[in-house]
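Enquirer: Need a 3D model of the sequence below.
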Amino acid sequence: MYTPHTHRAGAGAYARLGVETQAMSASPHQLISMLFDGAITAVGMARHHMAARNIVAKGQAISKAVGIVDNGLKAGLDAKAGGEAGAALVANLSGLYDYVVRRLLQANLHDDAGALDEVESLLQGLASAWREIGTADR
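Expert: Predicted coordinates:
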């Protein structure tokens, strides 16, 4: 029998399949862009759930953003690329990602929408710079 729940579950599975297919055919540069997009989307969802006072969903969205930043963006940094200048850039980005994770955790603990705004702004700036690098390589 068709129910709204099965429709949502089917739509979610279809969306996941689309993202998985996109990720499988993406270049490493595009994968990083996808990580930024996912983190920014998760922060937006956390803001929405925070405003709606949905504590569980807010925590899940923030956890997703933390996971993307820590296990995706930060873990993907390569300190050996680019020599000494590259190592310095990696160290700076690693520190910035640590700061973003701390701000996300503070936002979760204190229902701090301002911290979410700050994180979103930082991630958007980094994502924009990353995309500019991609267009310069073409």
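Enquirer: make it CA atoms for all contacts and neighbour counts henceforth
Expert: Will do.
Enquirer: Near Thr21, how many other residues are there?
Expert: Other residues lying near Thr21 total 11 when counted by other CA atoms under 10 Å.
Enquirer: List the buried residues in the longest helix belonging to the chain.
Expert: Counting residues, the longest helix in the chain under DSSP state H turns out to be helix 83-110. Neighbour-count burial for helix 83-110, counted by 16 or more other CA atoms under 10 Å, picks out 87, 89-90, 93-94, 97-98, 100-101, 103-105, 107-108.
Enquirer: Here is a second sequence; please produce its structure as well for comparison:
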Amino acid sequence: MTVMRGAAAYGRGAGAYARVGVESGVMSANPHQLIVMLFDGAQGAIRAARIHMQAGNIAEKGKAISKALDIVNNGLMAALDIEKGGEIAERLGSLYDYIGRLLLAANLHSDQESLDQAEKLLDDIASAWREIGGTGGQG
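Expert: The predicted model follows:
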């Protein structure tokens, strides 16, 4: 019983430590880095969903896809500024909407192909975003 309580306490402590690390990263990040963190989070959730899908773990697959959807809809989509971004922001919004529909299809039908397509699109956008950050005149 004590060992189980100790393991549970360790797990909570490790989780709290990880959250502090993430929160510290978020607090010190510039807007560009925050978007990169959103892409990383969505891509990580999709990778986790794929593993759960292949293992037949439906509940965890659903949680992972829900996390990816949340990041796309409430993070990446919400960060778009249509006024300043104009046509590019509108096109990204349409692409994020499509990615969201792919993720829903992947979840509903355990469709590996939809999951792969969503991941590929996010990878392409994230790569472009990272490239902009590397050459975007931050100095």
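Enquirer: Heading C-terminal from the longest helix of structure 1, find the next helix or strand.
Expert: Next along the chain after helix 83-110 of structure 1, taking DSSP states H and E as the criterion, comes helix 113-136.
Enquirer: Quick one: the residues in structure 2 that that following helix pairs up with.
Expert: With TM-score structural alignment applied, helix 113-136 of structure 1 matches the range 112-135 in structure 2.
Enquirer: That stretch vs structure 1, mean deviation?
Expert: Compared with structure 1 after the fit, stretch 112-135 of structure 2 shows a mean deviation of 0.9 Å (mean CA distance after the TM-score superposition for structure 1).
Enquirer: Any chance you could list what contacts that stretch?
Expert: Defining contact as CA atoms under 8 Å, 6 or more residues apart in numbering, one finds that stretch 112-135 of structure 2 is touched by 32, 36, 39, 43, 46, 50, 53, 99-100, 102-103, 105-106.
Enquirer: what about the spatially most central residue of structure 2, which helix or strand?
Expert: With distances taken as CA atoms, centre = their mean, Ala42 lies nearest the centre of structure 2, 1.4 Å away. For Ala42 of structure 2, the host element (DSSP H and E) is helix 31-55.
Enquirer: Next: Met24 of structure 1.
Expert: helix 4-25.
Enquirer: got the angle for that helix vs helix 28-51?
Expert: Interaxial angle of helix 4-25 of structure 1 relative to helix 28-51 (axes from the mean of the first three to the mean of the last three CA atoms, to 10 degrees): 150 degrees.
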